[in-house]
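Q: mind looking at a prediction? Sequence and model below.
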Amino acid sequence: MTGAEDPADVAARLTGHRVLPGSVPRGASGLAEVTLDGVGTVVVKRGSDPRSARAEAAGLRWLAGADAVRLPEVRGADDDWLVVDRVETGAATPEAAEELGRELAALHAAGVPAFGAPPPGGPADAWIGRAPMANRPGDRWPRWYAEHRVLPYLREAVDRGAMGTGDAALVERVCDRLPELAGPDRPPARLHGDLWNGNVLWGADGHVRLIDPAAHGGHRETDLAMLRLFGCPHLDRVLDAYDRADPLDDGWRGRVGLHQLFPLLVHTVLFGGGYAAQAVAAARSALRG
C-alpha cells in the first residue's frame, strides 16, 4: 500500500476493527488518530522510509517481550504504516520517574545475543529517526560502537560539510581510544535506542510509556546518556532508581559524552546547525573521562 492511503482505511485494514462513525483522522507529520470499535483511539503513523514502520513495530514488540517497560500496544503494521494504541498523557511525577528507572534496568538486563542485534522480525537495516541505522552483530562493544554507531555518521557529516576535518579528527581520536575509555566490559543490553525525552510519555495513569524506538543490542549507558542529552523530568530520580536496581559501573558519569556521540552525530547528519559543535564537545568530554 502507498503512503497516500487514508489513515482510517489503514487502521481498519491492519487491525480488522471498524472505524467508528464520526471518527475523523487528525494529526500532522505523518500521524493521525482514529477511533476503532472495540479498541478505542489509536495512532496511525506513516513510515518515513520503506520498511521503517515494520522496523518500529518489531522494536516495540521486542521491547515489550522483555516484560520490563510499558509501551503502546502494536495493533498492526506493514512496510508503510504502523497502528498503536494512543497514550493519554499527564503530569511527570517523581514516582513515575523512579518506576521508569527500575523498568529500564530490567529492560537492559533482559539482554540480547550481541551488540547490534536487531529485533526479531524486523529488518537489520533500520532507522534512528530519519537516519539509516545498520545493525551488524559484534562481540566487543568498543569496536562495534566505533564501526557501526560513530564512524558512519561522522563520515557522512564530513561529506555533507556539516563538520570540518579537524573536528572529525578529534572524534576519530575517541574511537582510537575506545578500549581504554569504555569502562568495564558489559554484556549486550536490550536498548530502546532513541531514548530522548520526546519518546518518553508520562501517562495520565501515573506510568511512563516509551515510543518510537530504534531498538537494538548495545551498551546500557547509551540509553541513559540519551535521556540526559535533551533533558528529562526528574532525571536524577530515574538514574538513582536505576542504580539501586542494577548498580551502574564506576565512572559512568564521565562516560556520558562518549555515549552521546552517537545521537549527536546522527543529529549533525540530519539537521546540521549546532549539533556538530555539541558532538565535538562530547568528544572532548569523552577524552577527559
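A: Received it, and whenever you're ready, just let me know what you need.
Q: from now on I want contacts and neighbour counts done on CA atoms only, so please keep to that.
A: OK.
Q: which residues in this structure form strands?
A: 31-36, 40-46, 74-77, 81-85, 125-128, 131-134, 189-191, 200-202, 208-210, 216-218 (DSSP state E).
Q: any chance of the ones you listed in TSV, with mean neighbour count and distance to Gly161 too?
A: Formatted as TSV, the strands of the chain follow (neighbours: other CA atoms under 10 Å; distance: least, CA to CA, whole Å):
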stretch	mean neighbour count	distance to Gly161
strand 31-36	22	32
strand 40-46	22	30
strand 74-77	21	37
strand 81-85	25	33
strand 125-128	21	21
strand 131-134	17	17
strand 189-191	30	31
strand 200-202	21	32
strand 208-210	22	34
strand 216-218	29	29
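Q: out of the ones you listed, which comes closest to Leu20?
A: Closest approach to Leu20 among the strands of the chain (CA to CA): strand 31-36, 5.6 Å.
Q: list the contacts for Thr89?
A: 201-204 (CA atoms under 8 Å, 6 or more residues apart in numbering).
Q: stretch 143-159: which residues count as buried?
A: Of all the residues in stretch 143-159, those buried under the rule 16 or more other CA atoms under 10 Å are 144-146, 148-158.
Q: again, but for stretch 221-231
A: 221-229.
Q: among the strands of the chain, which is nearest Pro263?
A: Comparing the strands of the chain by CA to CA, strand 125-128 comes nearest, at 8.7 Å.
Q: second structure for comparison follows:
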Amino acid sequence: MTGVAAVSGTRLGGTAHRVTLADGSAVVAKRHDHRSAVLAEVAGLRWLAAADAVPVPAVRGHDDEWLVVDAVATGSPSGAGAEALGRGLARLHEAGADAFGSPPPAGPVDAWIGLAPMRNTTGEDWPSWYAEHRLLPYLRTVADQGFALPEVERVCARLDELAGPAEPPARLHGDLWSGNVLWSADGRAWLIDPAAHGGHRETDLAMLHLFGCAHLDRIVAAYDETAPLAAGWRARIPLHQLFPLLVHAVLFGGGYARQAAQAARAALRG
C-alpha cells in the first residue's frame, strides 16, 4: 500500500499496529471488519484534511480491509496546542458540508461510529434530521435490548424548540472524544479516527465535554473567539451528547442508557 517494505511493527491496541518502514518513516496500519468502515475513514480523513484547519494523518493507502496512515510522534498536551485546536475546529466547521447527514465526498452512506453502524442520510433541517437519523435508530436498538428511554422520545418530539438558533451544516469530525485527539511531540493536537459527516457544530464540542479533554476551557475559548457560539450553547450540551451516549448504550449496555436518560432530562430542562 505504501510502496515501501515494512521492517518492524508493534501492536497499538485492537487491530491497529505501528509499523516502521525501510525508509525510516512510520505508519499506522488498522484493520476493519467491514469494507465500508475503511472507505468511510479514508474519505473522512481526506475531507477533514481538505479544510486545512486541523492536522490529520495523511492516508498512505488502503484496500477493502486495511487502512494505512502516517504515524504521529506523540507528546503531551499544551495550552498553546489547545488554543490552536479551538481555532482550527472553528475553521473546520466553517468549511461546511452539503447537508446535514451528508457523507464526505466518495464516502459511503452506510458508515460507522466506532464499532456501531451510522447511516449518513441527509436532511433539510437539523432538528428533524437529528431525531430521525441519529437518535431514533439507536433508541429502538436500546429498547430491543430492554432499556426503555421515554425521556429521549420526549426530546425527539420537542427538538424544534430545544435545538437553539438554526445553524448551517458544519464539517464534523463526528466522534470527537478525547481519545481521538492525539497530542504530538511538538504540542499540537491532531484528529484521528473520524466518523465525519455534515452536522451541527455544537455536536463536536459536546463530544469533547462528554469524556473530558486536556485544556478544554482553552479549546472552547479559542473556538468561541474565532467563531462565536450561539447563546445557550452550554445548556444544549446534553442534547448533543444524546447521540454518542445512545451509541455507547447499544455497544456497552445499561450504564450508558442511564446516562442517556439523565442527559435527556437535562436537555428537556434547557
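A: Here it is on my side, so go on. For clarity, every value in this text was computed on a predicted model and none was experimentally measured.
Q: how alike are these chains, TM-score-wise?
A: For these two chains in superposition, a TM-score of 0.97 is obtained (TM-score structural alignment, normalised by the length of structure 2); 270 aligned residues with a CA RMSD of 1.1 Å.
Q: returning to what we had before: distance to Ala276 of structure 1 added to the strands of structure 1, as CSV?
A: Listed next are those as CSV, based on distance: least, CA to CA, whole Å:
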stretch, distance to Ala276 of structure 1
strand 31-36, 29
strand 40-46, 29
strand 74-77, 35
strand 81-85, 32
strand 125-128, 17
strand 131-134, 16
strand 189-191, 24
strand 200-202, 25
strand 208-210, 27
strand 216-218, 23
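Q: nearest approach to Ala92 of structure 1 belongs to which of those?
A: strand 200-202 (5.5 Å).
Q: what range does the closest one cover in structure 2?
A: Mapping strand 200-202 of structure 1 onto structure 2 (TM-score structural alignment) gives residues 181-183.
Q: how big's the offset between the matching stretch and structure 1?
A: Once fitted to structure 1, stretch 181-183 of structure 2 is off its aligned match by 0.5 Å on average (mean CA distance after the TM-score superposition for structure 1).
Q: please apply the same query to stretch 261-269 of structure 2.
A: Per aligned residue, stretch 261-269 of structure 2 averages 0.5 Å (mean CA distance after the TM-score superposition for structure 1).
Q: so where is that stretch in structure 1?
A: Under TM-score structural alignment, the match for stretch 261-269 of structure 2 is residues 280-288.
Q: now stretch 76-93 of structure 2
A: Taking TM-score structural alignment, stretch 76-93 of structure 2 hits residues 91-108 over in structure 1.
Q: now do stretch 192-199 of structure 2
A: Matched against structure 1 by TM-score structural alignment, stretch 192-199 of structure 2 falls on residues 211-218.
Q: Pro104 of structure 2 matches what in structure 1?
A: In structure 1, the residue matched to Pro104 of structure 2 (TM-score structural alignment) is Pro119.
Q: right, and its match touches Gly193 too?
A: No: applying CA atoms under 8 Å as the test, Pro119 of structure 1 and Gly193 come out as separate, 11.5 Å apart.
Q: the more surrounded of those two?
A: Neighbours were counted for Pro119 of structure 1 and for Gly193 using other CA atoms under 10 Å; Pro119 has more, 25 against 22.
Q: now do the helices in structure 2.
A: Taking DSSP state H to define them, one finds helices in structure 2 at 35-50, 79-94, 126-130, 136-144, 150-157, 159-162, 201-211, 216-226, 237-252, 254-269.
Q: dump those into a markdown table; add distance to Gly3 of structure 2 as well.
A: Formatted as a markdown table, these follow (distance: least, CA to CA, whole Å):
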| stretch | distance to Gly3 of structure 2 |
| --- | --- |
| helix 35-50 | 18 |
| helix 79-94 | 31 |
| helix 126-130 | 42 |
| helix 136-144 | 41 |
| helix 150-157 | 50 |
| helix 159-162 | 50 |
| helix 201-211 | 35 |
| helix 216-226 | 38 |
| helix 237-252 | 37 |
| helix 254-269 | 43 |
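Q: do you know which of those lies nearest Ala6 of structure 2?
A: helix 35-50 (20.8 Å).
Q: and the contacts of the closest one?
A: So helix 35-50 of structure 2 is in contact with 32, 54-59, 62-67, 92, 104-108, 110-112, 171, 173, 192-197, going by CA under 8 Å, 6+ apart.
Q: what stretch of structure 1 lies opposite that helix in the alignment?
A: So helix 35-50 of structure 2 sits over residues 50-65 in structure 1, by TM-score structural alignment.
Q: return the distance of that stretch from the chain's centre.
A: Distance of stretch 50-65 of structure 1 from the chain centroid (CA atoms, centre = their mean, to the nearest Å) equals 11 Å.
Q: buried stuff in that stretch?
A: Buried residues in stretch 50-65 of structure 1 (16+ other CA under 10 Å): 51-64.
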